[in-house]
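# can't give you the sequence, but here's the structure:
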């Protein structure tokens, strides 16, 4: 019976260990893939699919990539969400008996990437593990490239877990199958890019991996919350299983309570565009883009974490504000800090690579250059006059001994590879110096030999060269071969235009030179690894230093932006009222090329009203205004100055936003359903300390139902929660709520009309709007004039019917009864009922668009009064004066009238009817 060759059998046995990963199988200078791996990899990487004999009749599918460029191909596969297992030869082929022994040395997954080219400098790459129980969830999240490790406990609903996961946005998520399925089904669009890997504590224990007690102290483990130990075990076990090397840089567990930070759901983060824009999902145009003037990679990552997790502790916020305040007023100090920070490399990731054993000599030179800046940074912070910066400086360990180790050992400009020599300084090791001298003398001897051979033979083009296959040789062009002395030269290699020879003395010297070079490279590598191992023992010092330098960088960045944009230090504390004087939207203001941003005041207090009902036209600035209120509050809680003349900001526990239309197509939810689900979360989770923002509440359904839902939601937030609330709506009919809700105030966006022109002033003013200018916005957008004219025609028809129906109700039921009905029922519902009950409601020409052939004819004018109404003046009908009024209305050019001309026209018509 046919069977596979021993090499293919070995491949299949190793592949069985990593069924969910591509197996990069080392064969000489290539990583090869076979069978299904080869077919899929060829398609994903766009490389050639070939085949090879494997012992069976059919050829085995095969593809491969060169080992020296494998990292690029691995990165491409990992970016697509795949895992890659790297299988290396672990014994010398020359000494192997049979098939060379091979083992998996590492598994690269989306959550365990270490290659700097695949990582964003200013973003973390988290892998997270979730453990669930009856009371809630435990979460452990780690960035293996920096060594950061966070553990927390999330009690309560599943949505709270989703909120926290979206803070980390992990590229890989570990947990039991049922938990991952629930997360995947409820993740919306936020976590769908995360790779879900099923892992449990039991499966990892069966693999014989080290327990977490091997990594963390008993004191750290004892402080873990319920379920935290299990989640951490799953995470660390998986990292051991995939990395198969030291994880000594993951040594400090950052345990935190979720209530230490403001909570924001994924939609709020997206709507406020904190770290990326909604449209392009890019950094430019986000709050992070505006505030990020950091000059170190670790500072950029820390700033992003601050924005994503605003503080809830007033004293900690004041510490940050105090440091920013000092730097805000000291331009020279800020510039000095920036100059020193520019010379600091990414200490967190450098430290991780040292621990990982993947740091090269250039990484150590970068570490030395970074440590050289620490004394200056410490001096600047101590002399800043800031108590916060001074305390930060006192905790800085300059690590000057580590800097000296590197400076005394490593050359200033070493090669990239640690296997090529040229890394270690002279005088570090006596044996190395001897070997270098031997190598140098040997090369001098070779240069002298080349000169002598040219003189002896008279061949000026003769040269002595070297390659790794044939060693040293004497090369002579074929046209000069006759000039060589017979018997002296031994042919070694034939080329197209030359021959290569050796001589007995060249052979003898070659052995000495190569022995010296090989010994020199091996000794240099040993000295380098010895230094790297010494640094591994100092990882904690380096990590703490990196954290403090990153904090300094964030402070100077926030101060730099605050000073450049004329921001103000906010007053923040544990009180209720929010007061902002001349507030501005930070990002919109920053990107304005022409013109000045129109500032607006805000007062959400017990005395002046904690709920604003904002009406007004489209494009007038309602959404921008509401966002800016949320942004100012959030910026204050991260310790940043705010875009306002004065700001008194209370600590907010949660921000909820419902802004913009968004279908969840993958989840099968319409825009209206998404809005209702968001509002359900608001009504369930909001407290009196929360800030709720709802834009265009009630849209997506019929007018009557939309207004009914809008009013009910407003009443619930007002009566049951009492949170600070901003609600915008086109239902200006809801303005009557100010009369019945104590804390609600009507506001609108100011509009200036001048003839046919409308100007949006972007100014929030007291009172309710009476129109939304939707047709005007459609006109600005460029809709055809025929659509605009027809829209105005239909709008006039709808409004006339509503007025007539309301007048009919008032005259039949009495003014007092009508007033009571209006106060109990939304006005839009009256409008709808009036239109439905009107005798002209069945006339198709009044409500339906005109047919094409009738478009050129005169528009059908609606009756001014309900037919057969008891209040109709029958004598007026007989005289025909009403018909005359109707005729004048039919021929009136309303579109081209000024507001004053229209008022005069209506006055004349009314006078004619009154005279009847």
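Perfect, I can see it now. This is a predicted model, so every value here is computed, not measured.

# from here on, contacts and neighbour counts on C-alpha atoms
OK.

# what's the first-to-last distance across stretch 833-845?
Stretch 833-845 has an end-to-end distance of 20 Å (criterion: CA to CA, to the nearest Å).

# Please compare the first structure with the one that follows:
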């Protein structure tokens, strides 16, 4: 079978499993798209659409794919990334498979999400006489589920209000619920939300309950505030199923399912939130000229997201309001403390999302350093606020054991990672000098390879009495000593003859390991040119 035909056959087999996604098919240094995917992607990404043997295709460089994925996600598309799993020299066609499906609601890449707003994946269903809602922000680990009686029109208005508040990037909806005219009108009002319809049978409360208990390693969900019969568990369960289907990675940072007590907050319907322009303006649904834009002087991304939630969910309890105001007054009356606090907060990066990337194996060394620095700053903030005269809101925080664990972790990372590490793990230049003695020795060999080889050669010349000895390199056997035919009788007994060489040659002997290397390295380029 011709190579191109075999490749397209492979493409079709992979695409058949991901019909609802645009398939980025790795071909060498490019991600290629074919057929309908190429037509759609070329239009959305302003790429040149070409044809080969009548087949539409377009492509992007593999090293610059992130901006293109961001634009596709913004357009409400999914992207399946199909990588090469074997090398170009492998026998037969290169093996390829999808390693990740990037969707608007499951991505945790900082290039793809708004750092000032939660990135919710939500689900809704009607079950046991209740309208059920669950929301999951994979990038922070927030996971909630709740329900309200399925009474019309109050239930529908509640659903409209909640979907406006959450503004999910992606919504999984029960098929029969979607087919209802009232709900369909709500769905059409959502902006930049990818809709995923699922059959009614997939919203299985019993199955979801068992899966949730297994995931969180508990015998009952009562400790989280849910009875096993709670209908909203069906909505929560399908979110985790969807995440596992697409992310193809574990998500240990999602550690609990929390209820949402609506009685804690003032009830604001969708029209009120919209017309007050709390977080979106009426002109273009942007942030400009909103109450949030006026009030948001936060120093961290997490603080900006929290302020957004506070504006959309005003407190109802006087006690809770007073607790919050006591904290505000405390800082207002101590401007030196406030300024010091803001300065330290400015050094705290987006810890929630850093932890998520680490937990899902999506982080690089700079993320580790950022988390280490953020932990140090956070511990300093805890020390500032944990005083006897501080209000209750500031005195509730980390216990001593957790503080010590955080300080120890931050110290380990700071000592292990370079100040300016490489972004890619495969490039090296990650670990700091002094962290690992073996690594330090190997680096020294690489940096001083020419000197080491020259010193070794001079030593062998003296010991053997062969002044014409040379060190050569061969791709098959590595580095070796070359001896002229006239000096073969003077070769020391510890030299090992290499028969495959044209000129008489001898492998570097075992004594060479006395030089600062863990063992003999004969990889091309290790000792420089």
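Ah, there it is. A quick note: this is a predicted structure, and the numbers were derived from the prediction, not measured.

# so what number do they get for TM-score?
Overlay of the two chains. TM-score (TM-score structural alignment, normalised by the length of structure 2): 0.79; 457 aligned residues with a CA RMSD of 3.3 Å.

# where exactly do the strands run in the stretch 701-850 of structure 1?
With strands called from DSSP state E, counting those that start in this stretch, the stretch 701-850 of structure 1 shows them at 724-728, 744-754, 757-766.

# Mean neighbour count, those strands: which tops it?
Of all these, strand 724-728 carries the top mean neighbour count, a mean of 25, counting by mean count of other CA atoms under 10 Å.

# That one to strand 744-754, inter-axis angle?
For strand 724-728 of structure 1 against strand 744-754, the angle by axes from the mean of the first three to the mean of the last three CA atoms, to 10 degrees is 40 degrees.

# start and end residues in structure 2 for strand 724-728 of structure 1, please.
Alignment note (TM-score structural alignment): strand 724-728 of structure 1 is unmatched in structure 2.

# That strand: how far from the chain's middle?
Centroid separation between strand 724-728 of structure 1 and its chain, computed with CA atoms, centre = their mean, to the nearest Å, is 27 Å.

# Show me what that strand is packed against.
strand 611-615, helix 622-637, strand 691-694 (3 or more CA pairs under 8 Å, 6 or more residues apart in numbering; DSSP states H and E).

# could you redo the last one with a cut-off of 6 Å?
Under the contact criterion of 3 or more CA pairs under 6 Å, 6 or more residues apart in numbering; DSSP states H and E, strand 724-728 of structure 1 touches strand 611-615, strand 691-694.

# Just after the longest helix belonging to structure 1, pick out the following helix or strand.
Using DSSP state H, we find that the single longest helix of structure 1 is helix 504-536. Remark: after helix 504-536 of structure 1, the chain's next helix or strand is helix 539-564, criterion DSSP states H and E.

# buried sites along that next one?
Residues of helix 539-564 of structure 1 classed as buried: 539-540, 542-563 (neighbour count, 16 or more other CA atoms under 10 Å).

# so which helix or strand takes in residue 63 of structure 1?
Secondary-structure assignment from DSSP H and E places residue 63 of structure 1 in strand 60-66.

# residues in structure 2 aligned with the very next helix or strand once past that strand?
Downstream of strand 60-66 of structure 1, the next assigned helix or strand under DSSP H and E is helix 70-79. Residues 65-74 of structure 2 are matched to helix 70-79 of structure 1 when aligned by TM-score structural alignment.

# Work out for me the element the counterpart of residue 338 of structure 2 in structure 1 sits within.
Under the alignment by TM-score structural alignment, residue 338 of structure 2 pairs with residue 334 in structure 1. Element membership for residue 334 of structure 1 (DSSP H and E) is helix 331-341.

# residue ranges of the strands in the stretch 1-150 of structure 2, please?
For the stretch 1-150 of structure 2, strands defined by DSSP E, counting those that start in this stretch occupy the ranges 22-27, 30-34, 50-52, 55-61, 79-84, 96-102, 121-127, 130-137, 142-149.

# So which elements touch the shortest one?
Here strand 50-52 of structure 2 is seen to pack against strand 55-61 when contacts are counted using 3+ CA pairs under 6 Å, 6+ apart.
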